[in-house]
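Asks: could you work out the structure for the sequence below:
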Amino acid sequence: MTSISVSKATHEVMTTERVSALTNMAQKDSALISQLDKEISDAGAQANDLRARGMVSKALELEESVSSRAAAQRAQALARLNAGSLEIAHIKSGVAKASSLTPLLAQFLCLGFAMSLEIVPALILAGVRSSGRSSTGVVASEAIETPSLGIEATGLPEGVTETPETPKTGETLPDSNAEILKTLVAQAKTLAPGTPVRLKEFAKNSRIGNLRAGEIFRKAETLGVIKKTTIGYVAA
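Replies: Below you'll find the predicted structure:
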């Protein structure tokens, strides 16, 4: 705001001085034109007097010399007057436009510019933060939707991996877990105590999955025909 006021004051001083100089020059040119007109008039009177005395040639010489010199100077003065008038009009119109910017309006313009310097960077920063949060949310949702391999393996005995379960058909599988459990119990009774009973091998022979075999082994353990140790299931 201070710089605007200083610039405006400087402009007013410069234009005022220029207008004053042009006005003084116009006054001098106006006085010169009046003087030249008087010289032409006086020369005409003298030429008439010379003609009255019979000096026609001298009268013509006087009129030509004075009129040619005065006409040239008069034309130059008129040109300066016209140029000065146009420049004064241009300066005054510029001053009028500049004066239309009131101090209150200048303050509002400065305030708006200052606010834009603070608001625009804040909006850009907020947009960047929002974009970063959206990207984080997408990554998190993808991680939640992706199934975990560790979850599927929960419930299997240590050292046992999942074996794809053979599709159930009437020719390949017994009717229920009860029949498979009977087979496991019968097999365990034929083994000496402490003999390993391989869950994976039993699942393969019974053509069932490891998860289903694990459930049957736990039921057999509750019946006391097998027991679980650090090395796996063994006959009881």
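Asks: can we go C-alpha only for contacts and neighbour counts from here?
Replies: OK.
Asks: just the helices from this structure, written as ranges.
Replies: Ranges of helices in the chain, per DSSP state H, are 2-52, 56-99, 103-145, 149-152, 177-189, 199-206, 210-223.
Asks: indicate which one of those is closest to A235.
Replies: Smallest distance to A235 across those (C-alpha to C-alpha): 5.6 Å, for helix 177-189.
Asks: number of residues surrounding Q27?
Replies: Applying other C-alpha atoms under 10 Å, we find 13 residues neighbouring Q27.
Asks: so what's it up against?
Replies: By C-alpha atoms under 8 Å, 6 or more residues apart in numbering, Q27 lies in contact with nothing.
Asks: do the same with A43
Replies: Contacts of A43 were listed using C-alpha under 8 Å, 6+ apart, and they are 62-63, 66.
Asks: picking that back up, now the helices of the chain as JSON lines including distance to V234?
Replies: As requested, the helices of the chain are exported to JSON lines (distance: least, C-alpha to C-alpha, whole Å):
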{"stretch": "helix 2-52", "distance to V234": "96"}
{"stretch": "helix 56-99", "distance to V234": "104"}
{"stretch": "helix 103-145", "distance to V234": "39"}
{"stretch": "helix 149-152", "distance to V234": "25"}
{"stretch": "helix 177-189", "distance to V234": "8"}
{"stretch": "helix 199-206", "distance to V234": "10"}
{"stretch": "helix 210-223", "distance to V234": "10"}
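Asks: second chain to compare with the first, below:
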Amino acid sequence: MPAWARWVLLIIAVALGSVTALSVSTAVGALIADPLLSRVYAGAAVLLDAYKYLAWPIALGLSGAGRKGYAFLMIATALVLGAVSAWATYDRALTAVLTDQARKVAIVEQRIADLQTVRADALTRLATLDDEARSIGEQARQLRERDIVTKAQLLENAALPRIAAQREQALLRLDRVSLELTELRSQPQAAAGLTELLAMVLCGFFALALEVVPALIGAVLRLSAPLATASATPVAQVPATPVMRPATADAGPVATAATPVAVESATDEALLQTIREMAQGAPPGTALTVRDVAASARVGTHRATKLLRAAVELGELRKTTSGYVTA
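Replies: You can find the predicted model right below:
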């Protein structure tokens, strides 16, 4: 995997993990009334959430090193913490969606009801002003029929401009109310068509994805990371001088310096030479499987495994969590 791709995946995992950490901290903080304890437990929840994601790559390393018991315990604790974190994320997301949806609907409905009341009052006011204008006109007509033209003129000059001004104000108010009502009714509702059941399902899958995706990214980065050192198995140091055995009557030849690997026969030495040629012909970090070695050396898988271990001790290969690779 290229280095830039590893960094991109790491940034994505950290960003997604921060979402669950924030969800857990807010959920735990909301459960505790005491401000100090709320902050303390919220911080502990963030640390446990970070450990939850680190536990997966660490467990893979422990499993590859043969510490399967420790790996199982870390995976078990990560699953428990993941369940708590998923619940917190689900609860925060669902509460936010439903609360915001209900709040917007309530605000819009209440505003529409208020505007409809104002509109009804404006229409009533217009009807009252029209009645008053007709009444003034009728009084002025009666005064003219009685030849009281001056008083009729004064009555109309005093009442009709006032009625016209009030009528204009009522019409402006009615126009503004109609425009706002039209705008409110044309706005799309928050999460339109999203029922409570569908919101629960979406939030559940979202919480599950936030738990699984960062853990998978951490595991992939751990498996694809090349190890800088060889296997941690210590190799006995070779004595500087040959170890001599006491001479006897039937003593064999003098013992020479011990070698790091006990080669059973010349056949094993030839097979090791085959592995050396395979390792030298491939770039560093190339994986060598037991099946490939068995096929090249024409031996069984059990003997191929023994030869690979011997090659590791000789420094020809390296043992990683994903298998044997060239040094």
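Asks: got a TM-score for the two of them?
Replies: Here the TM-score for the pair of chains, by TM-score structural alignment, normalised by the length of structure 1, is 0.49; 146 aligned residues with a C-alpha RMSD of 3.5 Å.
Asks: re earlier: of all the helices of structure 1, which one comes closest to G232 of structure 1?
Replies: Closest among these, once you apply C-alpha to C-alpha, is helix 199-206, at 8.2 Å.
Asks: on contacts alone, who are the packing partners of the closest one?
Replies: When contacts are defined as 3 or more C-alpha pairs under 8 Å, 6 or more residues apart in numbering; DSSP states H and E, helix 199-206 of structure 1 packs onto helix 210-223.
Asks: report the secondary structure state of V325 of structure 2.
Replies: What DSSP: H, G, I helix; E, B strand; the rest coil gives for V325 of structure 2 is strand.
Asks: how about the residue lying closest to it once chain neighbours are set aside, what does it touch?
Replies: Residue nearest to V325 of structure 2 in three dimensions, not counting chain neighbours: A287, with 4.2 Å by C-alpha to C-alpha, 6 or more residues apart in numbering. Neighbouring residues of A287 of structure 2 by C-alpha under 8 Å, 6+ apart: 323-326.
Asks: filter those residues down to the buried ones.
Replies: The neighbour count (16 or more other C-alpha atoms under 10 Å) marks 324-326 as buried among the contacts of A287 of structure 2.
Asks: just those residues now: which is nearest I75 of structure 2?
Replies: Of the buried ones among the contacts of A287 of structure 2, the one sitting nearest to I75 of structure 2 (C-alpha to C-alpha) turns out to be Y324, at 25.2 Å.
Asks: so who does that closest one touch?
Replies: Contact partners of Y324 of structure 2, counting by C-alpha under 8 Å, 6+ apart, are 287-289, 308, 317-318.
Asks: which residues does Q46 of structure 1 contact?
Replies: For Q46 of structure 1, the contact set (C-alpha under 8 Å, 6+ apart) comprises A59.
Asks: can you give me the distance of it to R129 of structure 1?
Replies: 97 Å (C-alpha to C-alpha, to the nearest Å).
Asks: cool, and A47 of structure 1?
Replies: Distance from A47 of structure 1 to R129 of structure 1, by C-alpha to C-alpha: 97 Å.
Asks: neighbour-wise, which of these two wins?
Replies: Neighbours per residue (other C-alpha under 10 Å) separate A47 of structure 1 from R129, with A47 holding more: 21 against 11.
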